[in-house]
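Colleague: My questions are about this predicted structure, shown below with the sequence.
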Amino acid sequence: MIRRWPAVAARQWQARIGWQVGCNFTPSCAINQIEMWQEASFDLAVIERELDLAAGLGMNAVRVYLHDLLWLEDAEGFLRRIEIFLAAAWRRGIRTLLVLFDSCWNQEPTLGPQQAPLPGVHNSGWVQSPGPAVLADASQHPRLQAYVEAVVGRFADDDRVLAWDIWNEPDNGPDVALCDPETLAAKAALVLPLLSHAFDWARSQRPTQPLTSGIWLGDWSSRHLLSDIQAVQVARSDVISFHNYGDAADFVRRIRWLRAFRRPLLCTEFMARPTGSTFEAILPIALKYGVAAFCWGLVKGKTQTHLPWDSWATPYLDGPPGPWFHDIFEADGTAHDPAEVEFIRMLTAVGTAPADPAQLAA
């Protein structure tokens, strides 16, 4: 078995690429990752226009979700579209963090035309990859292995790829995994071995980019407090990633917990204005500690992530009651908050120089 990177190699990687700041990117024309990537709905003009907005903020990275069904349907076409996206981002000085699997939202992904957004509901059309039915069907696991090996293998030595996010929130709960607690426990039992296998599948391709999978809930102040899934995520990751939608104090606390692993840190999801996770609160801390930071969302669109999470229970048919939950721009490029945009530009202008390796090792 190919082992994960030594900690010193991970810190050298971070020193080479410098501070990474970006967004979780889904073009406004797509309700989910399938609609983003399918040939019939892959809209390069919209993607390039919205990557221009990211570059205009000084962002140098985007986090983008893939889907196993896209490879199953049209492997070469899917890989070609990934290549097109990587090239478009790279022309704008942006590296791409690619997410292979995801346990959030709708449990029955299907190819073809995707549903229309539910009025007033946050992320109503997002789909899991793979769905629980595939997790439970061992006969389909070889195709998941083939998907991971094909995608990672194609781009294993590509500097445009920042890193590989093996599995997004594999342990997500009933509110976002859309299953009851009993089903969730059964699902976690299925995910755990596949999560470990997925790291092996990706690493078998000897990628020059690091592997990771982000922890997101609970107390991480001691290794013995980690769940079984979190223990695998941390033990198998070359760089440690996490999600945090808390305020500045919570963000600092979690950084301090995770620094005990002595590896580079990436916050691959933050920014929910009503929770106190704002650019003004979080980005200066991320810069101070050298933590890569990816906000959720860029342009308001079919995902409707400008609406709060609780819109799943109570749709906001007249829009959010206050500031947007996620996202930064209207589809025409108008900023939701012009002062916020200027703040982001100010931070990225001073923060993207390569880090001092001695500081990273401290």
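Modeller: All right, it came through fine.
Colleague: switch to C-alpha atoms for all contacts and neighbour counts from now on
Modeller: Will do.
Colleague: and Thr208, how many residues sit next to it?
Modeller: For Thr208, the count of nearby residues is 16 (other C-alpha atoms under 10 Å).
Colleague: let me redo that: Gly173
Modeller: Neighbours of Gly173 under the rule other C-alpha under 10 Å: 20.
Colleague: Just say helix, strand or coil for Ile344.
Modeller: With DSSP: H, G, I helix; E, B strand; the rest coil as the basis, Ile344 sits in helix.
Colleague: contacting residues for the residue nearest to it when sequence neighbours are not counted?
Modeller: For Ile344, ignoring the flanking residues on the chain, the nearest one in space by C-alpha to C-alpha, 6 or more residues apart in numbering is Leu57 at 6.3 Å. Leu57 is in contact with 341, 344-345, 348, counting by C-alpha atoms under 8 Å, 6 or more residues apart in numbering.
Colleague: and Glu149, what element?
Modeller: Glu149 is part of helix 141-154 when elements are defined by DSSP states H and E.
Colleague: okay, pairing it with this:
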Amino acid sequence: MSMFLLFLILLAWHHGFAGEVILQDDFEGDLLDSWQVAGGQWLVREGRCTAEGPFSLLVYPQESRRDLEAAADVAYSHNESHAAAGLVFRYDMKDSTGYAVCLREIERGTHPRFGPWERPVLQLFRMDGDGLKLLQESKVMDCRSGLLRRLRVICYGPDIWVFYQDMSEPVLKEYDPQYVRAGLFGLWKDHRGIGLFDNVVVSTVDSVPASPLRTDWSWVRGAVYVRSNAVNSVQMWHDYWDHTDVLDREFFYASCYGFNMVQVYLHWIIWDRHNEEYLRRIDDLLTRVSTYGLKANLIFWDDCGHVEPNLVFADPVPGRHNSQMMPNPSHRIRDSEFAMAGHKERFRDYVVNVTQRFRDDDRIAFWQLYNEGMGARETYRISRTDANLNRLLGWTREWVKATGTPIPVTATGGGFYGPQYSDFYTYHSYGNGTDPLPNTDGGSEHLCTETLNRPHTSLVDCLREFGGKQNGFVVWELMVGRDNCRYPWGHPDGFKEPVSPFHGVVYPDGHPWDMREIQAMLGEKAFAALQERMFQVEYFEGRFHKRKKASITPLIDFDLGDEHGYGSPDASAGIAKDHFSIRWTGKRTVPTTGVYTFYADCDGVLGLWMDQAPVIQKDHPRREEVQGDIELIRDRPYSIRIEYYHPKGDASNHISWSGPGASKRRLRLDD
């Protein structure tokens, strides 16, 4: 055996290859004789292959393969954002189709204290005739401009695995049947910066990792859920039993308006305080969710928010997006290796007890290990945050899987650390108002777990774009409430309301922000049927002076309080929290002839009429429950009109009824 052949075998073994070596090049000869330049400027300099200029592609034309393993040391080098360099495979020179992986720096800057920082990601693209289509993306550690990092790809049939540095565990796992055909291997660089390459090895496939999960998630029409009268999910869990009536009516709204899933944030400090009692609350919430035909997905950890987690809840800050959001765990713990190690067993108890209790629960569609696990942006290069975060992700996956739960797990990709720890790929997709929604090209095996940012992306836009690409999606969020997510990111503090809510679909009184969004959710026929079952509702300034909005609602059942924004039935429509009025109209029949009692538990002035006959007349502003009786005839359609004027203070209105053989319940038009 020659020394050169022995070198090839040892090199392939070192990088995890067990198949037959097809190509090996360490560029020591300063030549590219076996390669073909298909774009850009390529040369060998100091034992490395270098690409300069615009979009650059270098292919190995000697061998066309469908299934292969390939690896190389790769680096981008740049003075501006979005430089990228990587590998191509299954590439067709005739139509420029195939697949590409790369390391890319998607964001960079200089922090006044910590200096330069970068946000590097690992990306997998499908190369279509009309351009690159992003299939998956993950943030990666220990990567920066000019630093060679090892990439490895295995493609076998429709499955693709992408490795970064650690050659034993893939970071990206993709099922894509688009180009299951032979093609060329190559190196590439995007339009900016310089690409650096070394130690290229390509071989046949000897063995493959576990196949990517192929679950169809296209059915998901979900919404993040935070109870509308809570400032964050921690408060929702903390005072849970005091507000189960709110949960019921808001899950009812979700089912009315076409949603089939809620996405709910857990928090370990609630477990740490309540233990078994927290499991009772989770079980109760899942029961209520299921009652309305919904599924749930539950999130263990979350990097968002800047309020130190605690059980004292400040009021929302006017104008500030998600002003009381609490990260989970605390950034103080996340950023300290010592604190993370000290909390490991308490974190384990939380994750294992929750998962074990609901291990086989078909009310749960999937577990989310970590939402937006990214770390502190300004310290990408120097802090321990990223290592700690990845450590917690790894622990959590291990703890969940050890329970034997068959429920799949995921964690956010698309610029975050989640894909390596996920059974299937999830991502977030927010539009800019001009380009298509990003990250949506992976097909039904992928799921968007955050979207909706008006005015750039409405629910109508989500349905068109995700539906067109067979992606399920979860909007942020169901309710427009006290978490202040109606304000956009970066909105200045203050009392100016946005023209349209940034996030949220339904207001606490039950009406949607935009009926066109609900029509798009349900389709024209189902929406027309829904309108027949809904109250038609009109909102006015003052005492029925100037109409501000018309909509629909299934119930008259709300407590708005006296807080800026939340105290209004629709602040973005220009309705103040004081001196507004509402009129509800509709038709319904009764199942039995007899005397029916109507109840109004409300503040303000209220009148209720059945076919113009007055049933309730409340003419003082203090809150109390009043009632009135009327005899109604079976199967005769009656016109209902309710008028309510709220002068000031806490706004509340709850309309109920009872009758022959029926106990007191909320008034609806369809029960």
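Modeller: All right, it came through fine. If you're wondering where the values come from, they're calculated on a predicted model, not measured in any experiment.
Colleague: Please enumerate the strands of the stretch 201-350 of the second structure.
Modeller: Using DSSP state E, counting those that start in this stretch, the strands of the stretch 201-350 of the second structure run over 221-224, 261-265, 295-302.
Colleague: Which other helices and strands does the longest one contact?
Modeller: Packed against strand 295-302 of the second structure, as judged by 3 or more C-alpha pairs under 8 Å, 6 or more residues apart in numbering; DSSP states H and E, are the following elements: strand 261-265, helix 276-291, strand 364-371.
Colleague: quick one, which of the ones you listed is nearest to Thr449 of the second structure?
Modeller: strand 261-265 (8.3 Å; C-alpha to C-alpha).
Colleague: what does that closest one correspond to over in the first structure?
Modeller: Counting by TM-score structural alignment, strand 261-265 of the second structure lines up with residues 61-65 of the first structure.
Colleague: Pick out the residue nearest the middle of the first structure.
Modeller: Arg63 (4.8 Å; C-alpha atoms, centre = their mean).
Colleague: For Asp318 of the first structure, grab the count of nearby residues.
Modeller: Asp318 of the first structure is flanked by 8 other residues according to other C-alpha under 10 Å.
Colleague: Tell me the counterpart of it in the second structure.
Modeller: By TM-score structural alignment, Asp318 of the first structure lines up with Lys496.
Colleague: where's the closest residue in space to its match that isn't next to it in sequence relative to Tyr487 of the second structure, distance?
Modeller: Computed as C-alpha to C-alpha, 6+ apart, the closest residue to Lys496 of the second structure that is not its neighbour in sequence is Gly319, at 6.8 Å. Separation of Gly319 of the second structure from Tyr487 of the second structure (C-alpha to C-alpha, to the nearest Å) stands at 6 Å.
Colleague: what's the answer for Trp219 of the second structure, then?
Modeller: According to C-alpha to C-alpha, Trp219 of the second structure stands 29 Å off from Tyr487 of the second structure.
Colleague: Between those two, which is the more surrounded one?
Modeller: Counting neighbours by other C-alpha under 10 Å for Trp219 of the second structure and for Tyr487 shows that Tyr487 has the greater number, 28 against 15.
Colleague: The more buried one: what's it in contact with?
Modeller: Under the criterion of C-alpha under 8 Å, 6+ apart, the contact list for Tyr487 of the second structure reads 319-321, 497-498, 501-503.
Colleague: What of Arg320 of the second structure?
Modeller: 484, 487, 489-494.
Colleague: Closest one to His446 of the second structure out of those residues, please.
Modeller: Among those, and counting by C-alpha to C-alpha, the member closest to His446 of the second structure is Trp489, at 25.8 Å.
Colleague: how about that closest one, what's its partner in the first structure?
Modeller: Using TM-score structural alignment, Trp489 of the second structure pairs with Trp309 in the first structure.
Colleague: Spatially, and excluding backbone neighbours, which residue is closest to that match.
Modeller: Take Trp309 of the first structure and drop its neighbours on the chain: the residue closest to it by C-alpha to C-alpha, 6+ apart is His122, 5.9 Å away.
Colleague: Next up, the contacts around that neighbour.
Modeller: By C-alpha under 8 Å, 6+ apart, His122 of the first structure lies in contact with 303-312.
Colleague: Of those, which ones are shared with the second structure?
Modeller: Retained in the second structure by both residues aligned by TM-score structural alignment, their matches' C-alpha atoms under 8 Å are the following of the contacts of His122 of the first structure: 303-311.
Colleague: Could you pull out the strands in the stretch 251-362 of the first structure for me?
Modeller: Along the stretch 251-362 of the first structure, counting by DSSP E, counting those that start in this stretch, strands occupy 265-270, 292-296.
Colleague: closest to Arg92 of the first structure out of these?
Modeller: Counting by C-alpha to C-alpha, Arg92 of the first structure lies closest to strand 292-296 out of the strands of the stretch 251-362 of the first structure; the figure is 16.9 Å.
Colleague: Helix, strand or coil: sort out Phe242 of the first structure for me.
Modeller: Phe242 of the first structure ends up strand, using three-state DSSP.
Colleague: counterpart of it in the second structure?
Modeller: Under TM-score structural alignment, Phe242 of the first structure pairs with Tyr427 in the second structure.
Colleague: Just confirm that match contacts Thr410, I think it does.
Modeller: No: using C-alpha atoms under 8 Å, Tyr427 of the second structure makes no contact with Thr410, being 9.8 Å away.
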